[in-house]
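Visitor: Below are the sequence and a predicted model; questions follow.
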Amino acid sequence: MWSTVTLLVTVLVILLVRMCRKPSGFPPVPVLGSIPFMLPDATKAFQNWQKKFGNIVGMKMFNTWCIILYDTSIIKEALGSHAFSDRSNFPLFLIRNEMITGGSEEPLGILSTNGDTWKTQRRFTLRTLKDFGFGKQSLEPIIREELEELMADLTLQEGQKVQVKSLFDRSIINVLWATVTGKRFSLADTRLVKLSNKVSSMMQNFKPFHPAFRWRWVRKFFPNLKIFKITEGYIVDILGFIEEELESFQEKLNSGCEVSRNSFVGAYLQEMKAAIEEKESDEEGEGCVNHSLLHIHHLKAIVVELFIGGSDTTSSTLGWAIYLLASNPEIQQRVQEELDRCTLHDGHHIRGAESGRHLSPRCSSPDQPDHYPTRSHHTQENPDLWQFPDKFYPQHFLTPEGTLRKHEYFLPFGTGKRVCLGESLARLQLFLFFTTLVHRFSWRLTDDPVVFKTKGITNAPPDCSVFATKRNLPDQETLEA
């Protein structure tokens, strides 16, 4: 008997060791995987792992095998290869897919699909958004309209406390809504407030590493767990806004009317209609779209992804920028002095503003991995890569001559085949919002406490308040003219 037990234990140990041999790592414990080795401080644990095992580390999050990559060159090589181009069905998207299809977990949209489905959805989305002017001056009027209303609100609130955390939420959502549907809300519209609150709340409160999401059988047998009901509630509310607009578009199509292609929803529905009527699909090739894979379910999923991926990320970065400038008045003054000397057409000369805008996502890099393949925190706050990794130091992005310097290890939008498709829009919004608001207003922290909370999917700025004071600018062509 004891010989049998000894044999079984030996085989089990050998299997566990072999499972973790490549890449380097340590045997996970049953059920929990590598979680016990991450406690009590996951950030320090990840740093220690790199020292012990090198730049490629294997670990297990409950029942899911993961690889942590620490070196930028390795990250770029890995994410640029076909082997790392696929994605698993993220827990949030599993629930979203069920809500859209009525029960199926089949991957939808862009972020959780692979193969031909992923290529089709991504190519169509990229092509359509480029037609709308993503990253070009043609989108500037839409962003300017949001800026003007936001600045009007800030002017009315002068002398009052402004909450940094939610300052940009509605404006950024509105830019996306205008791109997706061709419409916009007033910033005071209760529908916009509700949509903005739902998206922001979901991004900050969703727990992707919650044990209940690690095993599908948990949701199958315990569907009424609080964590599931809360997540379903967020998705139902967001889908409600989307489906209401889709019904309006589809009613026009069903009545024989043409739907304007000047919105993402309109362009997608028109493409679907043409594919159904003509029963044809383009040949596969770079830039071509397989129309047979266009479906209303994918459309809903993509719109959800655009809001999830393009709203809270941008508004949080801007919130961090305002907080960091308000906390560092001497840097804020230098940026404003440079902006005072520039006009909008001198954007390529705005060195301090560009470096400050680049720095905020680096300073606010999450303490937990953004997604399984990469470890952004290590590259964003690595003392071997940054002179002062824990400080707001715009000189990180300036050469000794004062020109803008790009860092190959600064990857706020990812890299490789899955690089963020909204990068150009995000950069344009960050530039216009940051430079205009820092030029037009001075920002000062109030005496309220600054509270840093546990992160969700994104790393939200701290709970704090600021005073926004309108600056007395000379009568000249200014940046926002």
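Guide: That came in fine, so what should we check first?

Visitor: drop to CA atoms for contacts and neighbour counts, all remaining ones
Guide: Noted.

Visitor: What is the strand or helix carrying residue 439 packed up against?
Guide: Assigned by DSSP states H and E, residue 439 belongs to helix 423-440. With contacts taken as 3 or more Cα pairs under 8 Å, 6 or more residues apart in numbering; DSSP states H and E, helix 423-440 sits against helix 140-156, helix 312-327, helix 329-340, helix 351-363.

Visitor: between the ones you listed, which gets nearest to residue 61?
Guide: helix 312-327 (24.5 Å; Cα to Cα).

Visitor: Give me the distance from the closest one to the chain's centre.
Guide: Distance of helix 312-327 from the chain centroid (Cα atoms, centre = their mean, to the nearest Å) equals 14 Å.

Visitor: What is that helix packed up against?
Guide: helix 169-181, helix 190-205, helix 329-340, helix 351-363, helix 423-440, strand 441-445.

Visitor: how about the nearest residue to residue 465, chain neighbours excluded?
Guide: residue 163 (4.5 Å; Cα to Cα, 6 or more residues apart in numbering).

Visitor: which residues does the one you found contact?
Guide: 463-466 (Cα atoms under 8 Å, 6 or more residues apart in numbering).

Visitor: closest one to residue 19 among the helices and strands packed on helix 312-327?
Guide: Judged by Cα to Cα, the one of those that comes nearest to residue 19 is helix 190-205, at 33.3 Å.

Visitor: just the angle between the closest one and helix 169-181, please?
Guide: Here helix 190-205 runs at an angle of 110 degrees relative to helix 169-181 (axes from the mean of the first three to the mean of the last three Cα atoms, to 10 degrees).

Visitor: And here is the other one:
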Amino acid sequence: MAFLHVISLLTVKSVIVGLIALFIATWFYRRPRNLPPGPTGWPLFGYLPNLISAGDEYKNLTRLTKTYGPVFSMNLGGTLVVVVNSFASIKEALNHPNTAARPPTSFFRKMTEDPEALGVVNSTGDSWSQQRKFCLSVLRGLGVWRSSFEDAIATEAGCLINGIKEHEGNPFNPALLLSNAVSNVICSVTLGKRFDYSDPKFQQLLKLISRTLELNKGGQVYIVLPIMDYLSFMSDFKEMKSNVHLILEFLRESVENHRSHLDADNPKDFIDVFLREIHVNDTKNIKSYITIDNMLLTSLDLFVAGTETTSTILRWALLYMMAYHEVQTKIQQEIDEIVGRNRLPRLADKPQLPYTEATILEVQRLASIVAVNLPHMFSQDTSLLGYDIPKGTMLIANLWAVSRDPSIWSDPERFNPERFLDKAGSLKPREEHLPFSTGRRVCLGEQLAKMELFIFFSHLMHQFSFKKPDGSQPLSFEAINGVTLAPIPFEVCAIPRE
């Protein structure tokens, strides 16, 4: 009997080993030919466990270029993924017409009553093109990107300055104040109002946004993988889902308030225009992607992106100013010479403040807060970069790798605003600088973000000198890895300038 038991165990093990071997052989056999090279990983899960366990996906993907080159492929939980890591490959890939699609994701399809509603960021095809065109038209009509919108940003910058002055030069964490100020700009566009910095509901909302982006690691790569549907029981996933529902509930309340006070002939903000368009389409029985649920998710896109990215860059900027006093002093000297002490900087001053602008660009490069671009998907079988990529393949652009590429940036780990200046001291933009990505799905709010960064940063430099608090921990430039790369929480002393 013991002998038969051993034979039985050996048979079971043999069957398991045989099945694994068969799966591996079948996977390799079915793997399309002429794909980019890449790591094999594990049966069933591919390279996914390696990527998750290593953490800091952008660094892991960059390391793989040493073995496989700037373009490689991998299996992530049964999903074929192509990763591009160089400026040339990213530019070619993201500008190709077959890569503008997004991978299908069940996460956002379960957030509203309409499973087809994905908002503008996560939608694909006709839904995306119609919503993007409509959003650009609405924002343009509301005056965003015009110089006249500068006053709205400057007003919020003034509130931020007053909030900082209340600390009277004592140490404080600037994160929440910066989030308040930046978020109020997009709130004025989207919701038609700003919130007081002491509003507890608004404070909670900002914390929900920050926490959700922190949980959603890897630039949203994991959340769009089909295998995640089977892992939705995980605590991080459940918390993300709960947080998004709470944010959407906040936006729903605002939509209902707008609906009850709507003046269709005089829309005041983004939601008003959206509601008017929906009413017109319903009246004329026009089928459109401009729906209530898409409006909610698009408002979520604008609200989250418009809050987190700009405020995070400003936090990095303050961190670098504390670490590089000589840069801070040079910025202040430039601003004082051009603007003076009797008024605040304006957008019209920007061409005459090249060092200030170069510093913003260098903070964006070194912080590289969107380290891994939101995933794209090949909508057709495509020949690209010398390879044949099948339809449905996910595309990941590692923007962090470009920001650290020594063939583009000399001594890339060094903070050096002069790399964005020519020999005459004039601003020298670099096409390899990709803080807003590139291609057809370049960031919708790029121009607004550029306006905000310049106004907020130049106003802060005009009004304060930022210093590391005495006796505080050494400054750290390590990042918290989420959808964005955020600095580890820190405190700063803001000393008012005469």
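Guide: Structure received. Remember, predicted model here, so these are calculated numbers, not experimental data.

Visitor: Contacts only, for the residue opposite residue 430 of the first structure in the second structure once aligned.
Guide: In the second structure, the residue equivalent to residue 430 of the first structure is residue 453, according to TM-score structural alignment. Residue 453 of the second structure is in contact with 310, 314, 360, counting by Cα under 8 Å, 6+ apart.

Visitor: The last one: neighbouring residues, count only.
Guide: Okay, so that is residue 360 of the second structure. Residue 360 of the second structure: 22 surrounding residues under other Cα atoms under 10 Å.

Visitor: do the same with residue 383 of the first structure
Guide: Residue 383 of the first structure has 12 nearby residues by other Cα under 10 Å.

Visitor: quick one: secondary structure of the closest residue to it other than its chain neighbours?
Guide: Nearest in space to residue 383 of the first structure, with sequence neighbours left out and distances taken as Cα to Cα, 6+ apart, is residue 389 at 5.6 Å. Here residue 389 of the first structure takes the coil state, with states given by DSSP: H, G, I helix; E, B strand; the rest coil.

Visitor: Just list the residues touching the counterpart of residue 389 of the first structure in the second structure, thanks.
Guide: By TM-score structural alignment, residue 389 of the first structure lines up with residue 412 in the second structure. Taking Cα under 8 Å, 6+ apart as the contact definition, residue 412 of the second structure lies against 366, 403-406.

Visitor: out of those, who has the most neighbours?
Guide: With neighbours taken as other Cα under 10 Å, the top of these is residue 403, carrying 25 neighbours.

Visitor: how much space between that one and residue 73 of the second structure?
Guide: According to Cα to Cα, to the nearest Å, residue 403 of the second structure and residue 73 of the second structure sit 21 Å apart.

Visitor: Please report how far the aligned partner of residue 141 of the second structure in the first structure lies from residue 125 of the first structure.
Guide: Mapped onto the first structure by TM-score structural alignment, residue 141 of the second structure lines up with residue 131. Separation of residue 131 of the first structure from residue 125 of the first structure (Cα to Cα): 10 Å.

Visitor: So residue 325 of the second structure versus residue 353 of the second structure, what's the distance?
Guide: Taking Cα to Cα, one finds residue 325 of the second structure at 18 Å from residue 353 of the second structure.

Visitor: Over to residue 396 of the second structure?
Guide: 35 Å.

Visitor: go on, residue 71 of the second structure?
Guide: 38 Å.

Visitor: Repeat that for residue 75 of the second structure.
Guide: Going from residue 75 of the second structure to residue 353 of the second structure by Cα to Cα gives 47 Å.

Visitor: now swap in residue 483 of the second structure and tell me
Guide: 31 Å.

Visitor: ok, now residue 40 of the second structure?
Guide: Distance of residue 40 of the second structure to residue 353 of the second structure, given as Cα to Cα: 50 Å.

Visitor: Give me the more crowded residue out of these two.
Guide: Using other Cα under 10 Å, the more surrounded residue of residue 40 of the second structure and residue 353 is residue 353, with 21 against 14.

Visitor: Now do the same for that one: its match in the first structure.
Guide: The pairwise alignment with the first structure assigns residue 353 of the second structure to residue 350, based on TM-score structural alignment.

Visitor: how about residue 301 of the first structure, what does it touch?
Guide: 96-97, 100, 108-110.

Visitor: now with 10 Å?
Guide: 93, 96-97, 100, 107-112, 239, 242 (Cα atoms under 10 Å, 6 or more residues apart in numbering).

Visitor: With neighbour count, secondary structure and distance to residue 86 of the first structure as new columns, can those be given to me in JSON lines?
Guide: Shown next, in JSON lines, are those (neighbours: other Cα atoms under 10 Å; DSSP: H, G, I helix; E, B strand; the rest coil; distance: Cα to Cα, whole Å):
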{"residue": "93", "neighbour count": "22", "secondary structure": "helix", "distance to residue 86 of the first structure": "15"}
{"residue": "96", "neighbour count": "26", "secondary structure": "helix", "distance to residue 86 of the first structure": "19"}
{"residue": "97", "neighbour count": "25", "secondary structure": "helix", "distance to residue 86 of the first structure": "18"}
{"residue": "100", "neighbour count": "20", "secondary structure": "helix", "distance to residue 86 of the first structure": "22"}
{"residue": "107", "neighbour count": "22", "secondary structure": "coil", "distance to residue 86 of the first structure": "12"}
{"residue": "108", "neighbour count": "27", "secondary structure": "coil", "distance to residue 86 of the first structure": "13"}
{"residue": "109", "neighbour count": "26", "secondary structure": "coil", "distance to residue 86 of the first structure": "13"}
{"residue": "110", "neighbour count": "24", "secondary structure": "coil", "distance to residue 86 of the first structure": "11"}
{"residue": "111", "neighbour count": "22", "secondary structure": "coil", "distance to residue 86 of the first structure": "9"}
{"residue": "112", "neighbour count": "21", "secondary structure": "coil", "distance to residue 86 of the first structure": "8"}
{"residue": "239", "neighbour count": "20", "secondary structure": "helix", "distance to residue 86 of the first structure": "26"}
{"residue": "242", "neighbour count": "20", "secondary structure": "helix", "distance to residue 86 of the first structure": "27"}
